[in-house]
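K.L.:
here's my sequence, what's the structure:
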Amino acid sequence: MQPLERFTVLDLTQVRSGPAAVRQFADWGANVIKIEQPKEGADDKPGGSAQFADYQNTHRNKKSITLNLKSEHGLALFYELVKTADVVVENYRPNVKKKLKIDYDTLKEINPRIVCASISGFGQDGPYSTRPGLDQIAQGIGGLMSVTGEPGRGPMRAGIPVADLSAGLFCAIGILIALLEREQSGQGQWVHTSLLQSQVWMMDFQAMRWLMNKEVPGQSGNDHPTSSPTGVFPTADGHMNIAAMGNDIFARLCKVIEAEDLIDDPRFLTVPLRGKNRPALNQRIAERTRTRPTQEWIDLLNESGVPCGPILAMDETFANEQVRHLEMATPLDHPKLGEIQVVGQAIKFSRSRFEKPIHAPERGEHNDEVYGSLGLSAEKIAQLKSEGII
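P.N.:
Here you go, the predicted model:
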């Protein structure tokens, strides 16, 4: 058995944050039913190859049904699904769920054990609650863009949707907590998070620099904001990361690069001094690292216990021996494309195993199976389809 096989999740999510939450349940065996509109919208399905690949990764291991929640009959069918479901996940704007009559207060009357989970841009209430929220907007308001990039170059977004993905993970964690609590209380509850909350949480030590010390963090490029020498250094054939935190590791670095005079240099004796005099220190280290190729330095530094590593492009990342060992690319059989690869799971268990995923479903691919489980005949399902309800 897969660890979450006993749970049924109704997936009303779109774009990225909600699907990121639901994917955790789909990957670990939950019966995930993706509910889509009967008629395909302009932005619903991926058009280009990049979007199609993303869709396969995001919606793998799910079943798909079509259902018009705006119709009375369609809503009644949804309520039938809710009766035996464990979780409903949505990422509409806060007021939409109430208009559709699929909010938690409504659904708990149908199934008191239901766990409803919501992701919004800015929260379910408050002055920004009705605004549309997207990842880059949350990155900006949440502070990430103010600390990303090189000093003096203006704000810079991160290269991945940090707010979307972290909100999805927080939503998944919240659902799991609610399911665990339900084992004691017998009652479901409403779980909600937002892109903004998640992004602010992800600011972590940068946030604490302000909250405790009233220090506004700025951009530091490839250098660590508070630790030196930690950053990107040139080599004879490219660049590499070095993270020599603390006095002991700094001394090891200096010995490996044959610059032991730096250890006793009064400008670099302590962590604060090395941060204060970072440009001069970085220049001296770069003079040495330029003399050998990247891999040679990585071998020498790792032997001495100095954290370091190459800077890889995406193709090189998936060719990396440790990434391959961790199975971060996993095969998937697609009915039209044959075997493709998607991103693997970042969690390992001693007993439970991440199974080979199933391709993302076509719209309504599982209508007969799911509606048949509600007792609807093939003729009735066909009739509902002709009427635009499914």
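K.L.:
switch to C-alpha atoms for all contacts and neighbour counts from now on
P.N.:
Will do.
K.L.:
all strands of this structure, in order?
P.N.:
8-11, 31-36, 63-66, 87-90, 115-120, 190-194, 230-235, 238-243, 308-310, 329-334, 338-343 (DSSP state E).
K.L.:
please generate a structure for the following sequence too, so the two can be compared:
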Amino acid sequence: MNDTSLTQTAKPLDGVRVLDFTRVLAGPYCTAMMADLGADVIKVESSHGDDYRHIGPFDQGESLLFQAVNRGKRSIVLDLKSDAGRATVHALLRDADVLVENYRPGVMDKLGLGEKHLREQFPALIYVSVSGFGQTGANASKPAYDIIIQAMSGLMDATGEASGAPTMVGEALADVAGGLFAAWGTMVALFDRSRTGRGRYVDVALFDSLMSMMPILACRTLMEKVSPTRTGNRHPLSAPFGTYPAQDGFFAVAVLNDRLFATFCQVIGQPELVQDTRFSTDALRRQNEPALADYIARWASTRSTGEIVASLSSAGIPAALLQSVAEAWNSPQVVERQLTSDVDHPTLGRLNVPEQPVHFSDVPRGNRLSAPALNADAADILAELSKGNTP
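P.N.:
Okay, the predicted model is just below:
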């Protein structure tokens, strides 16, 4: 770990150096969160650059997608197939804490930069590999993008209307899951190193990560011994728990226990439903949800979504309007929680980019750098190596 004078307002990862050999989404998402928290992330790229540099949307030739997940990093171009490129990597590793890569299993080994090649010389290094299916298993060598993992995990089969086709979740959730668990695994390994002085190898698979983020589906499959089916916008186990139509749109409501159900019945003007044997337990309410939905629809059909959410919320029942993505990102909650902050880009000017979501005491948010141009920091990084120190 780099020598850095830590103050009360220092970011938690100040002084940590990360060599980032990742491209596209899962790996860069992982290292972007580290950069948000103060790590010096050196993005090692080929002369072509990260694939995300060439995927839109674009503004003045710059990929905004690349900007979103490579904020706060530095870039250097190295030819990893050349002796000079590998020598520079070795020099950088002398002062690195973490290496993150998301090539297919075996690629880094062929380059002489695999974990086993580096462990003896760099025993304290945290080496993190992110891949579609992990370093072992029947599918280890298969290529994978988010939709492939969603398809193979069962998530797509469990998503969508009961009578409709399997549906992909509207975000690259498998990539994000892999990035999150890669960051989590890195932090665990760094904590362990603080006690033992030894680094560890961290093997993260997008498939494993997404599977672990489906606890309800896992419970029903592994313990209840059923095969979950699609339930659309309704909860598979509880009711009323989902979206329902109103006069001018839809609203979401979540009733998970008998107390809330009794209150809900009062709000919709049907207190007698509490005594109805069809709705006496959560399981029975879910079983008889179509009949319950009829009562809700009759009550909601003459009211706006705003009126409904106000009535339910004032009674302590979780309820919400259905916001668009744009409405959510521009909502007061996002602004007050500082889920985004501005960065200055040399070409694009002021950009509003996402920030990692965890709030730490005495750690100010914001004050970050934009994503780097390809090879923009090579001179500085190489100068640091020649001086034998770090910024």
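K.L.:
TM-score for the pair, please.
P.N.:
In this superposition the chains share a TM-score of 0.93, using TM-score structural alignment, normalised by the length of the first structure; 377 aligned residues with a C-alpha RMSD of 1.7 Å.
K.L.:
follow-up on the earlier one: in JSON lines, list the strands of the first structure along with mean neighbour count.
P.N.:
Formatted as JSON lines, the strands of the first structure follow (neighbours: other C-alpha atoms under 10 Å):
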{"stretch": "strand 8-11", "mean neighbour count": "23"}
{"stretch": "strand 31-36", "mean neighbour count": "23"}
{"stretch": "strand 63-66", "mean neighbour count": "24"}
{"stretch": "strand 87-90", "mean neighbour count": "25"}
{"stretch": "strand 115-120", "mean neighbour count": "26"}
{"stretch": "strand 190-194", "mean neighbour count": "21"}
{"stretch": "strand 230-235", "mean neighbour count": "20"}
{"stretch": "strand 238-243", "mean neighbour count": "19"}
{"stretch": "strand 308-310", "mean neighbour count": "19"}
{"stretch": "strand 329-334", "mean neighbour count": "17"}
{"stretch": "strand 338-343", "mean neighbour count": "14"}
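K.L.:
out of these, flag the one nearest residue 56 of the first structure.
P.N.:
strand 338-343 (7.4 Å; C-alpha to C-alpha).
K.L.:
mean shift between that closest one and the second structure?
P.N.:
For strand 338-343 of the first structure, the mean deviation from the second structure after alignment is 1.4 Å (mean C-alpha distance after the TM-score superposition for the first structure).
K.L.:
separation between whatever residue of the first structure lines up with residue 330 of the second structure and residue 34 of the first structure?
P.N.:
Here residue 330 of the second structure is matched to residue 319 in the first structure, going by TM-score structural alignment. Per C-alpha to C-alpha, to the nearest Å, residue 319 of the first structure is found 33 Å from residue 34 of the first structure.
K.L.:
can you list the strands of the first structure in TSV and add distance to residue 130 of the first structure?
P.N.:
Output for those, formatted as TSV (distance: least, C-alpha to C-alpha, whole Å):
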stretch	distance to residue 130 of the first structure
strand 8-11	22
strand 31-36	23
strand 63-66	27
strand 87-90	15
strand 115-120	9
strand 190-194	12
strand 230-235	40
strand 238-243	42
strand 308-310	44
strand 329-334	38
strand 338-343	34
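K.L.:
ok, for the equivalent of residue 356 of the first structure over in the second structure, nearest residue in space, not its chain neighbours?
P.N.:
Counting by TM-score structural alignment, residue 356 of the first structure corresponds to residue 367 in the second structure. Spatial nearest neighbour of residue 367 of the second structure, chain neighbours left out: residue 343 (7.4 Å); criterion: C-alpha to C-alpha, 6 or more residues apart in numbering.
K.L.:
helices of the stretch 1-150 of the first structure, residue ranges please.
P.N.:
Taking DSSP state H, counting those that start in this stretch as the test, the helices found in the stretch 1-150 of the first structure are 17-27, 49-58, 72-84, 96-100, 104-110, 135-141, 144-147.
K.L.:
what range does the third one cover in the second structure?
P.N.:
Per the alignment by TM-score structural alignment, helix 72-84 of the first structure matches residues 83-95 in the second structure.
K.L.:
tell me how far the matching stretch is from the chain's mean position?
P.N.:
Remark: stretch 83-95 of the second structure is offset 30 Å from the chain centroid, using C-alpha atoms, centre = their mean, to the nearest Å.
K.L.:
go on, stretch 362-369 of the first structure?
P.N.:
27 Å.
K.L.:
buried residues in it, which are they?
P.N.:
363, 364, 366, 367, 368 (16 or more other C-alpha atoms under 10 Å).
K.L.:
that one: end-to-end distance?
P.N.:
Termini of stretch 362-369 of the first structure sit 14 Å apart (C-alpha to C-alpha).
K.L.:
list the contacts of it.
P.N.:
For stretch 362-369 of the first structure, the external contacting residues (C-alpha atoms under 8 Å, 6 or more residues apart in numbering) are 36, 38, 63, 64, 65, 66, 378, 381.
K.L.:
do the same with stretch 179-197 of the second structure
P.N.:
25-31, 33-34, 98, 124, 126, 128, 130, 198-200, 202, 204, 209.
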